[in-house]
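Asks: I would like the atomic coordinates for the input below:
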Amino acid sequence: MPSVLDLAPVVPVVVIEDAADAVPLARALVAGGLPAIEVTLRTPAALDAIRAIAADVPDAVIGAGTVISSGGVGAAVAAGARFLVSPGWTERLLDAMKASGVPFLPGVSTTSEVVALLERGVSEMKFFPAEAAGGTAYLTSLAGPLPQARFCPTGGISLASAPSYLGLGNVGCVGGTWMVPADAIASKDWARVEALAAEAASLRGRP
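Replies: Prediction:
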């Protein structure tokens, strides 16, 4: 599997309350050009949603987000997650993600965390919460001393701000929620989700 950072310019970050929504939602995102989908482990339906997408939407690259424990790593991979994303990391969590056999993006928000991951042989990470932690200015400042680190910034990023992130050399993709608005999911407006996904999939970095 290619790097998660290279699958699409945007990774939808999805909160699913009803597992019955998982397959039509994933199909809409894939049809719009966003195959990598992060289902957050924030709801009781999350693992069932991952399981359903893994079984019924073969073109989706389904991942689990908000992975914060070794137990969460195991449960997500058992459900069919093909990548893992955490908002932060500890040594125990990192060990579990490394042992999982699937790609992972541990979350960082400080230079020391980036250096510690590089020391452990991890060069691809999630920058979270991106806007609150310094945004594009912070990532630009990391590129000089730490050029080997690549990021998926997530947290507060919008359709308007995404191109500024995607224009940075150390950013492979961004994570966002704007293409999966809660009201569209609640009303099962999958056509709207597909249209928003297509708009996001067409994004490229600003020169």
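Asks: CA only for contacts and neighbour counts going forward, please
Replies: Fine.
Asks: so where do the helices sit in this structure?
Replies: For the chain, the helices defined by DSSP state H occupy 22-31, 46-56, 70-79, 91-99, 111-119, 135-143, 162-166, 182-186, 190-201.
Asks: redo those as JSON lines? Include distance to residue 172.
Replies: Formatted as JSON lines, these follow (distance: least, Cα to Cα, whole Å):
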{"stretch": "helix 22-31", "distance to residue 172": "19"}
{"stretch": "helix 46-56", "distance to residue 172": "24"}
{"stretch": "helix 70-79", "distance to residue 172": "23"}
{"stretch": "helix 91-99", "distance to residue 172": "20"}
{"stretch": "helix 111-119", "distance to residue 172": "16"}
{"stretch": "helix 135-143", "distance to residue 172": "12"}
{"stretch": "helix 162-166", "distance to residue 172": "7"}
{"stretch": "helix 182-186", "distance to residue 172": "26"}
{"stretch": "helix 190-201", "distance to residue 172": "13"}
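Asks: of these, which is nearest residue 152?
Replies: helix 162-166 (9.1 Å; Cα to Cα).
Asks: one more, for comparison:
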Amino acid sequence: MTLTAQDASKRTREICALAPIVPVLVIEDATHARALAEALVAGGLPALEVTLRTPAALEAISAMAEVSGGHVGAGTLVTPDDVRAAKRAGATFGVSPGATDALIAACEEEDLPLLPGAATASEAMQLLARGYDMLKFFPAEASGGAPALKAISAPLPQITFCPTGGVSPGNAESYLSLPNVLCAGGSWVAPKGLIDAQDWAGIEDLAREAAKLGGAA
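Replies: Below you'll find the model as predicted:
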């Protein structure tokens, strides 16, 4: 059965509500994927976005999909082929930097809930008209940051965002304090150096600190 936009936003909203930070992961070596996911989930960040920017991404998604308590999604979805490959790999949601009719249609056909990207009020309104009210604000800092999202909340209070792009421990609270922000995407919880060193305890510690942001327990 084809996924509706309303159901897609409901399901992505439920995933986004699991923790204040969604780790944005660039994985070069799929053999690290399972241990990385286990560390992030143990630290309190169960929703994981694996970006389709490396040859190892799809294999990493498959490995992470087996981790208990985790919800692995595919990021950087750009084409319908990306959507189909992510679904086959085991992704339970998708994230895109923007949105096209073809991409949205593919996600609905594949029953893959999508967090579509928007950077302007017009883009957000177009997605809202299609039934999507849980959006990614990207690139967040380059698009005006928290002040821009605060301004958007006045005329478009029915839309909720997950800002991604330039979000850091230093500015995350400014986003998470906004009424129209449910969570934020961040890459700092899984830095390349710690992944390469297989320092899973260090990543778990970073995840635990990130899970406390925004007043979360």
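Asks: if we can go back for a sec, which stretch among the helices of structure 1 comes nearest residue 125 of structure 1?
Replies: Closest to residue 125 of structure 1 of the helices of structure 1 is helix 111-119 (Cα to Cα; 8.1 Å).
Asks: mean per-residue distance, that closest one versus structure 2.
Replies: When structure 2 is overlaid, helix 111-119 of structure 1 sits 0.5 Å from its aligned residues on average, using mean Cα distance after the TM-score superposition for structure 1.
Asks: rewinding a little: mind putting the helices of structure 1 in CSV, distance to residue 174 of structure 1 and mean neighbour count included?
Replies: Shown next, in CSV, are the helices of structure 1 (distance: least, Cα to Cα, whole Å; neighbours: other Cα atoms under 10 Å):
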stretch, distance to residue 174 of structure 1, mean neighbour count
helix 22-31, 15, 23
helix 46-56, 21, 22
helix 70-79, 21, 19
helix 91-99, 21, 16
helix 111-119, 17, 15
helix 135-143, 12, 17
helix 162-166, 7, 22
helix 182-186, 19, 14
helix 190-201, 10, 20
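Asks: out of those, which comes closest to residue 105 of structure 1?
Replies: helix 91-99 (8.9 Å).
Asks: okay, the closest one sits on what stretch of structure 2?
Replies: Aligned by TM-score structural alignment, helix 91-99 of structure 1 falls on residues 101-109 of structure 2.
Asks: could you do stretch 14-31 of structure 1 as well?
Replies: Mapped onto structure 2 using TM-score structural alignment, stretch 14-31 of structure 1 covers residues 25-42.
Asks: what's the average distance for the match of helix 91-99 of structure 1 when superposed on structure 1?
Replies: Stretch 101-109 of structure 2 differs from its equivalent in structure 1 by a mean of 1.5 Å after superposition (mean Cα distance after the TM-score superposition for structure 1).
Asks: contacts only, for the aligned residue in structure 1 for residue 127 of structure 2.
Replies: Residue 127 of structure 2 maps onto residue 117 in structure 1 when the alignment is built from TM-score structural alignment. Residue 117 of structure 1 makes contact with residue 123 under the criterion Cα atoms under 8 Å, 6 or more residues apart in numbering.
Asks: make it 10 Å
Replies: The contact partners of residue 117 of structure 1, by Cα atoms under 10 Å, 6 or more residues apart in numbering, come to 89, 91, 94, 106-108, 123-125, 149.
Asks: likewise residue 159 of structure 1?
Replies: 10, 176-179, 196, 199-200, 203.
Asks: next one: residue 105 of structure 1
Replies: Taking Cα under 10 Å, 6+ apart, we find residue 105 of structure 1 in contact with 4-5, 65, 67, 83-89, 94, 97, 122-127, 150-152.
Asks: circling back to that earlier point, any idea how far apart the tips of the match of stretch 14-31 of structure 1 sit?
Replies: For stretch 25-42 of structure 2, the separation between the terminal residues is 16 Å (Cα to Cα, to the nearest Å).
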